[in-house]
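Q: Give me a model of this one.
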Amino acid sequence: MFQVRPKKARPQSVALFGGTFDPIHLGHTRPLSELADQFGWSHVHLQPCFAPPHRPAPAVSDTHRMRMVELACEDDPRLVADDFELRQQQPTRTVHTLAHLQRQHPQASLCFIMGMDSFINFTQWLNWQGILELAHVIVLPRPGYQLEQVPEELQQRLTQQGAPNLAQFSHGSGLIHLADTQHQAISATQLRQQLAARNIDTPCPELLAPKVYTYIQRHGLYQAKV
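A: Presented below is the predicted three-dimensional model:
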């Protein structure tokens, strides 16, 4: 008599992506859903960042930014709106955020998602080696930024550890992968300018989720100052 063996549970993998999200748009969410398909992520945490005093403040409040992220996440159940940094009321170092996420998902492998525009300066981040001890790094393409701009130290690590076998990213940490996603060149500044020039009959911009645009309209966000 044959004994039915239970299937092994697929290792859980969780990703983190932070940003100002002012507002969140499809240039954020579409690549994340695409990557979740590729890597089999169970959760992708979208975390609005806290605006420090020495940087320009976001155009809308933390409450509005968070609510727009929540609405954008409704279109993909794997996307999770995460207010961890906003609740700290101060900028939070990525290594500390990842440690917090690891405590939330102790059995999961972590992936940290960043744009190539940030990756070229990654070795200047506080305890960047600690980030790689906690998570794999997934790098999104950005217009105008090339691999040649990445410091040699990171290029060597990418050559040695970056692997096309995506199953390797379901455990451990420290791998670096250049994502091959459909990139949409979206400028948040231009999008805000477009929203400021709208009127009551302006259709939803194609770069915004309809739910997010409805929220913007309802609350009069990004209106031109008179």
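
Q: only C-alpha atoms for contact and neighbour calcs from this point on.
A: Fine.

Q: top helix in this protein by residue count?
A: helix 26-39 (DSSP state H).

Q: which parts of it are buried?
A: G27, H28, T29, R30, P31, L32, S33, L35, A36, F39 (16 or more other CA atoms under 10 Å).

Q: Let's compare: structure for the following, please.
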Amino acid sequence: MAKKVGIFGGTFDPIHIGHLRGALEVAEQLGFEELRLIPSARPPHRDTPQVSAADRLAMVEQAVAGVPPLKVDDRELKRDMPSYSIDTLESLRTELAAADQLFLLLGWDAFCGLPTWHRWEELLEHCHILVLQRPDADSEAPEALRDLLAARSVSDPQVLSGPSGQIAFVWQTPLAVSATQIRNLLASGKSVRFLVPDAVLAYIHAHGLYRAPN
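A: From the prediction side, this is the model:
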């Protein structure tokens, strides 16, 4: 039987319940054997993370401990170069059987930005793309993606076939929480209880992360 493996990347600065709930919903809905959360080291399209790669990795590890099928994959943190998704996909493909299905999870904003990604036209050679669409995301995809969507999208993510090559949308429970909001609350001395897992909150406090500069 072909395995179903999902990957979900991000700075996770810090990881929060929005990341985790969305990932778990997709993994359960599509029957993933594993869903790997991949912290990025030097994301090409985002500001430099506020805390170290080691701290961000440790928080993700704390967050997913004992929560199958979620796992942590640290390959991008070991790379001495920007975190390009195409490199990660190529690396993962060498570890999987040819028939295994690989799914790249992207939020709507990230998906709309695909035409700015390094070698973005090659992504579907290695994976299916699952776009995590919230009910309030009603903007249209950019023109550069419309032909791709017309040719490659399927209406039901459950019928994605083969190891790669297709796009599907997965509706998500909207959780109005962001890493920026969490960092701002912590910097102002306010509580982020219930916005991050308890183990992540304990790590943040134990290591004095996201405090306002003295």
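
Q: Can you give me the TM-score here?
A: Remark: TM-score between the superposed chains equals 0.89 [TM-score structural alignment, normalised by the length of structure 2]; 213 aligned residues with a CA RMSD of 2.3 Å.

Q: hang on, the earlier thing: give the aligned range of the longest helix of structure 1 in structure 2.
A: Counting by TM-score structural alignment, helix 26-39 of structure 1 pairs with residues 17-30 of structure 2.

Q: Contacts only, for A135 of structure 1.
A: By CA atoms under 8 Å, 6 or more residues apart in numbering, A135 of structure 1 lies in contact with L98, S109, L110, C111, F112, G172, S173, G174, L175.

Q: Out of those, flag the one nearest to R218 of structure 1.
A: Nearest to R218 of structure 1 among the contacts of A135 of structure 1: F112, at 33.5 Å, using CA to CA.

Q: Doesn't that closest one lie inside a strand?
A: Yes: assessed with DSSP: H, G, I helix; E, B strand; the rest coil, F112 of structure 1 lies in a strand.

Q: what residue of structure 2 takes the place of it?
A: That one, F112 of structure 1, aligns with L104 by TM-score structural alignment.

Q: Contacts only, for its match.
A: G6, I7, F8, C127, H128, I129, L130 are the contacts of L104 of structure 2 under CA under 8 Å, 6+ apart.

Q: Kindly indicate whether the residue lying closest to L106 of structure 2 once chain neighbours are set aside is helix, strand or coil.
A: Nearest residue to L106 of structure 2, sequence neighbours excluded (CA to CA, 6 or more residues apart in numbering): V131, at 5.0 Å. The three-state label given to V131 of structure 2 by three-state DSSP is strand.

Q: For D156 of structure 2, see how far away V131 of structure 2 is.
A: 12 Å (CA to CA, to the nearest Å).

Q: Who has more neighbours out of those two?
A: V131 (22 against 11; other CA atoms under 10 Å).

Q: Alignment lookup: the more buried one to structure 1.
A: Checking TM-score structural alignment: V131 of structure 2 goes with V139.

Q: hey, where'd the helices end up in structure 2?
A: 17-30, 53-64, 85-93, 108-112, 143-152, 179-187, 198-206.

Q: Would you mark the buried spots in the shortest one?
A: When neighbours are counted by 16+ other CA under 10 Å, the buried residues of helix 108-112 of structure 2 are found to be W108, F111, C112.

Q: Having no further points to raise, I will conclude here.
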